[in-house]
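K.L.:
My questions concern the predicted model and sequence given below.
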Amino acid sequence: MRNSSANVTKGQTDWNAVNWRQVNRRVRNLRQRIFRASRENDLAKVRSLQNLMLRSYSNTLKSVRQVTQENKGKYTAGVDGIVTTTVEDRNELADSLMSVQPWRAAPARRVYIPKAGGKLRPLGIPTIRDRALQARVKNALEPFWEARFEPCSYGFRPGRGCHDAIARIYNVAAPVRRRRWVLDADIKGAFDNIDHEFLLNAIEGFPAKELIRQWLKAGYMERGVFHDTDSGTPQGGVISPLLANIALHGMEAAVGVQYITRGDNVGKRCLIRYADDFVVFCDSEEDACQARVELSAWLAARGLVLSDEKTRIVHLSDGFDFLGFNIRQYRSPETRWGWKLLIKPSRKSVKSLKARMVREWRGLDGQNIVTVLTRLNPIIRGWSNYYRSVVSKRLFAQLDSWIFGKEVRWARKTHPQKPWYWVTRKYWGKLHPKRMDYWVFGDAAGDGGRLNKFAWTPIVRHILVKGGASPDDPALRDYWVRRRSRQHAELSGRQQALAKEQGGMCFRCGETLHNDEALCVHHITAPRLGGKRTLDNQRLMHLYCHLQALAAERSVRDRKRFA
């Protein structure tokens, strides 16, 4: 691999020959060095390392891979209509990003996606080049802030997520605690209204500050008409969630949250934030009202206001919804404190799931059973995995009963002339080898493929991320290896075994398997060449690492053939 020089001529990148293990190691090491320098408050060293990251060829390759292969929006074009789908396209994109040239950000393409309540959420889709450059800049900016972000922040940060926020709420809202009044808050149009000057002042001294200014001021195109952007960060940009977190940094201090040395919260209030949604736990209704006043003033300096429609003050006995979960204390005379805390899937989430399943079943009329399983299994698996860490067992069983009615309707409609006993033998049977269940829906008369049941997902408590822990902290390497291993439960049995054996890392690139990329079992010796389908002949890789490995193997065979 060539060095990190910024002077690269067109045609030097060979995507299929990239050593991803080396690329990931170089980027990871640089991020860790930036993190450490930030923790030590050595700003001169931070700026030097950030400049190095911005010029890094490895960072460029990793950024191109992220936006063209990993991200869900990889097939979505910006205003230029360009998507990068081939190896040649990625070679050209990587080389162009490394060339020395003045950069001018293109406007985003405005699209709308549906959200709860029938409303539409605006998204600004940058061009693929701007997205790749944003990913490169993010790798230089993010580790600096990861060393400084507050532990209460869980949204759009590496190594953190919704389940950490809910696990933290579980600890804070336990009946033994005294904070039973909750400010359930939502910032009105947070991504659209963040004050640009406040944000730019917050990143003063960052080497790519002017690039970020360009993205903020680039505007957007809607139906062929250009619109200026005087505030906000466009939802849809790679760097936008990080910029929003930077703008909202300091919220804990603003509400007076205090910690003691071992990390316990000892103040009157406790804050949990996920992006622009947050809750503040207080010990009285009056204090919750005061917290709202204080936060309103703090947000105003950032160009933001609380949504009157979505912000409310509630008692834990009434409960509230957060990130699709319902959090509520119930009377329980048999317990020591007289109350018990239950966190469940919210009614709105269940209603949304059922509405989606009804649409899917209707769209499957006339389709074969293989199509049914292909369409529905990812929905069931994804929803049950999201809610597996809370009180969901009874609900999962209820959903399975509800789904059974949809299965019967589909089967009868597909075979209206066939008797019921014929239909049941064709679509139901003991299709799960480890369960004594003779009413599993699937291809009973064919290959035995089955529709997953919600109740098959075991309830497993999520382990809260430790304090201010970050994957960029080199001192916590072993902690993150252990933590990643807990994510294996979401994989199939064979993939779980391989992931455990590989320490949760891709066998080819050495990066975590849990980075939202599709995974694939790779055979060291292909079955068609006599290889066995056993664990000692298999390795778990990202899909694109698997494809790269296949391309390399073909190249070796071709050289031997024509030698």
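P.N.:
Thanks, I have it.
K.L.:
okay, CA-based contacts and neighbour counts for the rest of this
P.N.:
Will do.
K.L.:
For the closest residue to T127 other than its chain neighbours, grab the count of nearby residues.
P.N.:
Leaving aside its sequence neighbours, T127 sits nearest to G78 (Cα to Cα, 6 or more residues apart in numbering; 4.0 Å). The number of residues packed near G78 is 22, by other Cα atoms under 10 Å.
K.L.:
wait, isn't G78 in contact with I125?
P.N.:
Yes: under the criterion of Cα atoms under 8 Å, G78 makes contact with I125 at 5.5 Å.
K.L.:
what sits in contact with each of the two?
P.N.:
Jointly contacting G78 and I125 under the rule Cα atoms under 8 Å, 6 or more residues apart in numbering are 108-109.
K.L.:
follow-up on the earlier one: please identify the helix or strand for the residue nearest to T127.
P.N.:
Assigned by DSSP states H and E, G78 falls within no helix or strand.
K.L.:
contacting residues for it?
P.N.:
The neighbours of G78, taking Cα under 8 Å, 6+ apart as the test, are 108-109, 125-128.
K.L.:
Select only the buried ones of those in ChimeraX?
P.N.:
Here is the ChimeraX command that picks out the buried ones among the contacts of G78, judged by 16 or more other Cα atoms under 10 Å:
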select :108,109,125,126,127,128
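K.L.:
Most widely separated two among the contacts of G78?
P.N.:
Within the contacts of G78, R109 and I128 form the most distant pair, 11.3 Å apart (Cα to Cα).
K.L.:
gap between N51 and V255?
P.N.:
Using Cα to Cα, to the nearest Å, N51 is found at 35 Å from V255.
K.L.:
more crowded one of those two?
P.N.:
Using other Cα under 10 Å as the criterion, N51 and V255 rank with V255 on top: 21 against 16.
K.L.:
Quick check: the residue nearest to the more buried one when sequence neighbours are not counted vs I239, distance?
P.N.:
Using Cα to Cα, 6+ apart and skipping residues adjacent in sequence, the residue nearest V255 is A291, 6.3 Å away. Here the criterion is Cα to Cα. By it, A291 lies 30 Å from I239.
K.L.:
Which one of these two is surrounded by more residues?
P.N.:
I239 (23 against 19).
K.L.:
Would you enumerate the residues in contact with that one?
P.N.:
I239 is in contact with 134-135, 137-138, counting by Cα under 8 Å, 6+ apart.
K.L.:
Apply 6 Å and report the result again.
P.N.:
Counting by Cα atoms under 6 Å, 6 or more residues apart in numbering, I239 touches 134, 138.
K.L.:
What segments of the stretch 301-450 of the chain are strands?
P.N.:
Taking DSSP state E, counting those that start in this stretch as the test, the strands found in the stretch 301-450 of the chain are 312-315, 320-322, 325-331, 339-345, 428-429, 440-441.
K.L.:
hold the first one in mind and look at this next one:
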Amino acid sequence: MWRFSMTDKTIKFYTDEWKALPWEKFQKNLYRLQHRIYKAAKENDVDTIKSLQTLLVGSKCAKYLAVRQVTQLNLGKRSAGVDGVSKLNPKERIQLAADLGQLNNWKHEKLRRVYIPKEDGTKRPLGIPTIKDRAMQCLIKYALEPVYEASASDGDFGFRPGHSTWDIQKYIFNNLNSSAKGYKKTIVEIDISKCFDNINHDKLISLVILPNGLKNAIRSALKAGVLTEKEKTTSGTPQGGVISPLLANITLHGVEDLQNEKVSSTKSMQRGFRYADDMVFILKQGEDPDELLVKIRQFLKERGLNINETKSQTVSATKGFNFLGWHFLVKPDNHKFVCFPSKKNHNSMKLKVKNTVKDTRYPLKDRLKMVKTIYRGWFNYHRYCDMSQVNLWSLHNWVYKYLRKSSKIPQNEIIEHVRGIFTGHNQKVNGFIASKGSRSIYDNDWLYWANRNNKRFTGPLLTTLWKQEFRCKSCNLLFSTEDIIELHHKDGDNQNNKPTNIVALHRTCHQYEPIHGEKRIRRKRVIPE
């Protein structure tokens, strides 16, 4: 990959040029194209879909946003591929955006293979593409995702914008609570054997709606991910790729609907729920699990896949089952539905906390901050669970005793530290409001999505967002799920939160627009990381 060496003056020039690009305009133009693709897909207009996809991947807005996404925003932005490049300077980003115009002739590099340890002692292979290839995948994803979103079912929630595991958690509650007579129901939990490694390429390509040139780029990416030394294969979706989860979703699309119950000529009751390659089906009393398994095996066989018989199971709801880090159970005595962290998930968190506390490479103060971050993230994921079913006190007590034994901190300060880590976390059992899997952020109902995805906001910010209909007061664009929002105080006093004194802005608008004039003041961060 080309690299540029630059003087400090040149670096500043290209940094300023990169920052000055009209990012909000780019996002608006990209979304317009994606909405048009989504609308054409809803109407099954394949010719229009492909025409718009060609327009999108050739657009300046999509190419620059793809580069920005993989080099500045994604969690794995510093992961190097086989070329060893882990980051790009602004000039290299601009050059990469220009190079993305050659997608039809793109040759995907091999992936750098790394092996991630699993809890059972084995290792999971992960393929990491180069930055150039990640940008290419991101650009194609922009064009392909709206097509898939247009046909997504009510039971599909994995790795889709605007959806989460909490949706599935709530739907399982709706199917298994006492009013739904969950105590009479049977659960079929399906695990697919090496799903990402065994997907049949030809079948996947046949399911993808893209112009032929972009299909060839997808095929090149697929083949790059599963090469052994000097040997080509025809299976495997690179798990480390930007587009991999979307390709897996396209391959498995429809399997979650195999047990749906018809309630009218146009409507059906969703009985299967899938998150990527993990899925559960809820069967009513008297329904035969073996009939469902036959249909699932046939569906998977057509795609080169098989059920992992050792990890799949059929179980009564009153026996309970683990799914997505949770344990779901209908109590046999009172038929009450409960959901709480699975034993494996809970133990994994406790082990992380204990190992962090005992890691003397870091000062104790830093270790306690890391523990608080670990616990807060874990508790937030389980915020809609019944945490009374889990023994949390034992971990509190362990941390307290360790600090008393291994540090010279006064007892009253230890108590305050432990309280700061383990208390003050909000929960609302089964309180999540789920959306249908068939809803999509590309449906142009931005007020619905802005309202739904900004429920975490409270106080003056929430009031201001409602007043502005979730639009930025500066650029008038609707806030997306990834935007960082800041409050601007007109009089410069960040303690004056009167409705007439505050407006909500994108951070970028707050930073680059001349809102403050010559009396610019330091902004108060209102949205935590």
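P.N.:
Nice, thanks for sending it over. Just so we're clear, the structure is a prediction, and the values are computed from it rather than from any experiment.
K.L.:
overall similarity of the pair, as a TM-score.
P.N.:
Scored against TM-score structural alignment, normalised by the length of structure 2, the superposed chains reach a TM-score of 0.84; 496 aligned residues with a Cα RMSD of 3.3 Å.
K.L.:
re the thing from before, any chance of TSV for the contacts of G78 of structure 1, columns secondary structure?
P.N.:
Output for those, formatted as TSV (DSSP: H, G, I helix; E, B strand; the rest coil):
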residue	secondary structure
A108	strand
R109	strand
I125	strand
P126	coil
T127	coil
I128	helix
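K.L.:
Helices along the stretch 251-400 of structure 2, start to end?
P.N.:
Ranges of helices within the stretch 251-400 of structure 2 are 289-301, 343-357, 364-381, 393-406, based on DSSP state H, counting those that start in this stretch.
K.L.:
Same list, those, but as a markdown table with distance to G158 of structure 2 please.
P.N.:
Formatted as a markdown table, the helices of the stretch 251-400 of structure 2 follow (distance: least, Cα to Cα, whole Å):
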| stretch | distance to G158 of structure 2 |
| --- | --- |
| helix 289-301 | 18 |
| helix 343-357 | 19 |
| helix 364-381 | 15 |
| helix 393-406 | 31 |
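K.L.:
tell me the contacts of H514 of structure 1?
P.N.:
With Cα under 6 Å, 6+ apart, H514 of structure 1 has no contacts at all.
K.L.:
in what helix or strand does the counterpart of it in structure 2 lie?
P.N.:
Mapped onto structure 2 by TM-score structural alignment, H514 of structure 1 lines up with T481. For T481 of structure 2, there is no host helix or strand (DSSP H and E).
K.L.:
Can you report how many residues lie near A221 of structure 2?
P.N.:
28.
K.L.:
Oh, that last question was meant for Y479 of structure 1, not what I typed.
P.N.:
Using other Cα under 10 Å, Y479 of structure 1 is surrounded by 14 other residues.
K.L.:
what separates the residue mapped onto it from structure 2 from S348 of structure 2, distance-wise?
P.N.:
The alignment partner of Y479 of structure 1 in structure 2, by TM-score structural alignment, is Y448. Relative to S348 of structure 2, Y448 of structure 2 is positioned 36 Å away (Cα to Cα).
K.L.:
Please give me every residue in contact with the nearest residue to P474 of structure 1 once chain neighbours are set aside.
P.N.:
Using Cα to Cα, 6+ apart and skipping the chain neighbours, the partner closest in space to P474 of structure 1 is Q32 (5.9 Å). Residues near Q32 of structure 1 by Cα under 6 Å, 6+ apart: 472-474.
K.L.:
just to revisit the earlier point, mean neighbour count, the strands of the stretch 301-450 of structure 1: which tops it?
P.N.:
Comparing the strands of the stretch 301-450 of structure 1 by mean neighbour count (mean count of other Cα atoms under 10 Å), strand 440-441 comes out on top with a mean of 24.
K.L.:
mean deviation (superposed) between the helix or strand following that one and structure 2, please.
P.N.:
Where DSSP H and E defines the elements, the next helix or strand beyond strand 440-441 of structure 1 is helix 477-485. Following the fit onto structure 2, the mean deviation recorded for helix 477-485 of structure 1 is 1.8 Å by mean Cα distance after the TM-score superposition for structure 1.
K.L.:
The helix or strand that helix 477-485 of structure 1 is followed by: how far from the chain's middle?
P.N.:
As assigned by DSSP H and E, the chain's next helix or strand after helix 477-485 of structure 1 is helix 493-501. Relative to its parent chain, helix 493-501 of structure 1 has a centroid offset of 22 Å by Cα atoms, centre = their mean, to the nearest Å.
K.L.:
Now do helix 493-501 of structure 1 and helix 477-485, the angle between them.
P.N.:
With axes from the mean of the first three to the mean of the last three Cα atoms, to 10 degrees applied, the angle from helix 493-501 of structure 1 to helix 477-485 works out at 170 degrees.
K.L.:
quick one on the thing from earlier: which of the contacts of G78 of structure 1 remain contacts when I look at structure 2?
P.N.:
Of those, the ones still in contact in structure 2 (both residues aligned by TM-score structural alignment, their matches' Cα atoms under 8 Å) are 108-109, 125-128.
K.L.:
for the residues you listed, which one is nearest N59 of structure 1?
P.N.:
Distance to N59 of structure 1 across the kept ones among the contacts of G78 of structure 1 (Cα to Cα) is lowest for I128, with 15.9 Å.
K.L.:
who touches the equivalent of that closest one over in structure 2 in this structure?
P.N.:
Under the alignment by TM-score structural alignment, I128 of structure 1 pairs with I131 in structure 2. Counting by Cα under 6 Å, 6+ apart, I131 of structure 2 makes contact with nothing.
K.L.:
now I131 of structure 2: how far from F299 of structure 2?
P.N.:
From I131 of structure 2 across to F299 of structure 2, the span is 35 Å (Cα to Cα).
K.L.:
center of structure 2 - which residue?
P.N.:
Nearest to the geometric centre of structure 2 sits F159, at 4.9 Å (Cα atoms, centre = their mean).
K.L.:
My reading is that that residue lies in a strand. Confirm?
P.N.:
No: counting by three-state DSSP, F159 of structure 2 falls outside a strand, being coil.
K.L.:
Matching it against structure 1, which residue comes up?
P.N.:
Aligning on TM-score structural alignment places F159 of structure 2 opposite F156 in structure 1.
K.L.:
Can you point out the helix or strand that includes the closest residue in space to that match that isn't next to it in sequence?
P.N.:
Spatial nearest neighbour of F156 of structure 1, excluding adjacent residues (Cα to Cα, 6+ apart): P241 at 6.1 Å. Per DSSP H and E, P241 of structure 1 falls inside helix 240-248.
K.L.:
That helix aligns to what range in structure 2?
P.N.:
Aligned by TM-score structural alignment, helix 240-248 of structure 1 falls on residues 244-252 of structure 2.
K.L.:
And stretch 188-199 of structure 1, by the same measure?
P.N.:
Using TM-score structural alignment, stretch 188-199 of structure 1 pairs with 193-204 in structure 2.
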